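Visitor: show me how the following folds:
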Amino acid sequence: MTRSKGMKRRLLYLTDEWFWRNVLAERVLLFSGNGAMCSNAKHLSLLDGSAQSRLFDHVDYVGSPWRSFWGAGGDGSLSYRNRTAMLDAIRHHPNDKLETDGSYFIKTLRDLNQKLGRDVYRIATKEQTQMFAGLDNFDEESGPPMVISGTAPNLGHESRELLLAMCPEIKVIFPALHNPSCFGAKPDGEKCAATICALKDKKDRPSGC
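Guide: Modelled structure (predicted):
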């Protein structure tokens, strides 16, 4: 990472041709620091070679669920992309309006498809974003999504317990998620706070958090 590139804001950095030219892999997983990959996901194309799990290898852009573009594409902060498609988009129309990278790429790839008269660039459907990182429709039979991020604040107690059972990896990112004092029918603020490293006195966390 050069000094000049490193000083750019994230939204500019991910829509810069320099970045994608220097990426070695053709398939790129962009992963925020507040998430985890669920090894029990049935659609986990990065760890499994079954026909069902290769679903995400047939799209050029899939992100976590969002409301923009009628749910198509997904948020870019947690996404799986085709490097060549990203370069084609940037070369077709640079991000002059300084849009967020997710909105910019989806809009530009759609424009490219329209000019070509067919869907050369494959943007994930709303349903595919849910399988990738959605928490609205998971169950024990279908399994957890491929990735989970954040604290999932809108989940009910039973759904949260099921999620933690199916994707224990998320406990590593947010240990408080499995503490009944933090969530559930009878949360206890003081007991919950005692389990959160960042809220402890500095002398009690000499190695940091």
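
Visitor: drop to CA atoms for contacts and neighbour counts, all remaining ones
Guide: Will do.

Visitor: just the strands in this protein please.
Guide: Counting by DSSP state E, the chain has strands at residues 27-30, 35-37, 61-64, 75-82, 147-149.

Visitor: to check against the first, give me the structure of this:
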Amino acid sequence: MIRFLIAIIVLQWCFCLFLLQSNEGNNTERSRPAWNGVAALLFLRRPKWYYKRYNVLVDNALANIPLDWGLQIFYEREFLSEVLQFHRGLERRLQQHPRVVLTELPPSLSHLKPNRVWKDSWVWKNAVADRVLTINGDGVLCSNSQKTWSDLEGIDYIGIPWNHGEGGDGSTHSLQNRTVVLTAMNSPYWHQLGERRFDTRLVQMIRRLNEEGSQYRLATTEETEWFGPAKHQLMAENGTLIRNTGFGPLVVTGTLFDWSYEARNWVIGTCPELKAIFPSLHDPACFGARPDPSHCAASLGLPPCQESITTTI
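Guide: Sure thing, here's the model as predicted:
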């Protein structure tokens, strides 16, 4: 009888050990809590130089999204075999971090450009939370932001500021309600909008659905400027720097090529993470105790600059 009980205990211990080992290192199968939000990244096959920023994007997202949010990575199958073998640190992060969710894209969505992928309802149906922050490799989340993600509660769509103000541009980063996205995609009007960009179609659909009685909320112009910087926050019409001590967006994207040197310097001083994904901004002429405007402008592919520099990074 004692031998029988010992055998049962040993079998139970072996079974638990098997379950533990099968869960380790496999983020696609591990059970997860119900996330209050998710940051979503597309890992597609891109030029080799582009892969070098993936470590930064993953760590930047995990460091700045709320602790009750996950990071979901939609990837092409080839990505795992062709890329991760050369990026061991990224491989460990993706396999071991408890907030990382790996989701393989179906063959129909492989080899497409990001905007085409986001237009497909499959991605939104498979997102692990209703609040979805889409992240692009051309920008970062700013850890020195004056605002927090809780300031955007109740907004069904927000993107980077654009000329139209309300709503914002989602070609790089945007935050949206998955349920609203799927509602818009299921509307007969969605396909009538043609092959416009996903964010343009979504904003137009939300406005149309609201005309029909829905109460979805687009971000106001002011809220989009919390989300991402607008030039007028730091630049006067003549290009001179406005010293805005309240400046601090949640997201910063692009090289800010059409910003004045001083304004761009201010942005990078507030959100230095941006320099990690744009190596050209590491030119010594662009920062430090003695920046050289003309040399820095040349390194960024900009016309010669004659402005004096009073701010250092």
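
Visitor: just name the most buried of the strands of the first structure.
Guide: Neighbour counts (mean count of other CA atoms under 10 Å) averaged over each of the strands of the first structure peak at strand 61-64, with a mean of 30.

Visitor: which strands or helices does the longest helix seen in the first structure pack on?
Guide: Residue-count comparison of every helix in the first structure, with assignments taken from DSSP state H, identifies helix 101-116 as the longest. Judged by 3 or more CA pairs under 8 Å, 6 or more residues apart in numbering; DSSP states H and E, the packing partners of helix 101-116 of the first structure are strand 75-82, helix 83-92.

Visitor: how does it look with 10 Å?
Guide: When contacts are defined as 3 or more CA pairs under 10 Å, 6 or more residues apart in numbering; DSSP states H and E, helix 101-116 of the first structure sits against helix 10-13, strand 61-64, strand 75-82, helix 83-92.

Visitor: list the buried ones in it?
Guide: By neighbour count on 16 or more other CA atoms under 10 Å, the buried set for helix 101-116 of the first structure is D101, G102, Y104, F105, I106, T108, L109, R110, D111, L112.

Visitor: that one vs strand 75-82, what angle?
Guide: If you take axes from the mean of the first three to the mean of the last three CA atoms, to 10 degrees, helix 101-116 of the first structure sits at 50 degrees to strand 75-82.

Visitor: now do helix 101-116 of the first structure against helix 83-92, angle only.
Guide: In terms of direction (the same axes, to 10 degrees), helix 101-116 of the first structure departs from helix 83-92 by 80 degrees.

Visitor: surely E169 of the first structure touches A36?
Guide: Yes. In this structure, E169 of the first structure sits in contact with A36. The criterion is CA atoms under 10 Å, and the distance is 6.0 Å.

Visitor: dump the helices and strands packed on helix 101-116 of the first structure into a markdown table; add distance to N40 of the first structure as well.
Guide: Shown next, in a markdown table, are those (distance: least, CA to CA, whole Å):
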| stretch | distance to N40 of the first structure |
| --- | --- |
| helix 10-13 | 31 |
| strand 61-64 | 18 |
| strand 75-82 | 18 |
| helix 83-92 | 27 |
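
Visitor: circling back to that earlier point, and the strands of the first structure: which comes nearest T15 of the first structure?
Guide: Each of the strands of the first structure was checked against T15 of the first structure via CA to CA, and the shortest separation belongs to strand 75-82, namely 11.1 Å.

Visitor: how far away is L29 of the first structure from R160 of the first structure?
Guide: Between L29 of the first structure and R160 of the first structure the distance is 25 Å, computed by CA to CA, to the nearest Å.

Visitor: wait, R21 of the first structure touches A85, no?
Guide: No. Checked against CA under 10 Å, the pair R21 of the first structure and A85 is beyond contact range at 11.5 Å.

Visitor: tell me which of those two has more neighbours.
Guide: Per other CA atoms under 10 Å, whichever of R21 of the first structure and A85 has more neighbours is A85, with 19 against 12.

Visitor: need the contact list for the most centrally placed residue in the first structure.
Guide: Taking CA atoms, centre = their mean, the centroid of the first structure lies closest to L78, which sits 2.1 Å from it. Listed by CA atoms under 10 Å, 6 or more residues apart in numbering, the contact partners of L78 of the first structure are 29-35, 62-65, 102, 132-133, 147-149.

Visitor: 6 Å - rerun?
Guide: Residues counted as contacts of L78 of the first structure (CA atoms under 6 Å, 6 or more residues apart in numbering) are L30, F31, G63, S64.

Visitor: for F174 of the first structure, see how far away it is.
Guide: From L78 of the first structure across to F174 of the first structure, the span is 17 Å (CA to CA).

Visitor: go on, T125 of the first structure?
Guide: For T125 of the first structure, the distance to F174 of the first structure (CA to CA) stands at 29 Å.

Visitor: check V120 of the first structure too.
Guide: In this structure, V120 of the first structure lies at 39 Å from F174 of the first structure, with CA to CA as the measure.

Visitor: who has more neighbours out of the two?
Guide: Relative neighbour count places F174 above the other of V120 of the first structure and F174, with 17 against 14, counting by other CA under 10 Å.

Visitor: alignment lookup: that one to the second structure.
Guide: For F174 of the first structure, the aligned position in the second structure is occupied by F278, per TM-score structural alignment.

Visitor: for that match, which non-adjacent residue is closest in space?
Guide: Sequence neighbours aside, T255 is the residue nearest to F278 of the second structure in space, at 7.4 Å (criterion: CA to CA, 6 or more residues apart in numbering).

Visitor: and the one you found, how many neighbours?
Guide: Each residue near T255 of the second structure was counted by other CA under 10 Å, and the total is 18.

Visitor: residue in the first structure paired with it?
Guide: T255 of the second structure maps onto T151 in the first structure, with residues paired by TM-score structural alignment.

Visitor: ok, now how distant is its match from S77 of the first structure?
Guide: For T151 of the first structure, the distance to S77 of the first structure (CA to CA) stands at 16 Å.
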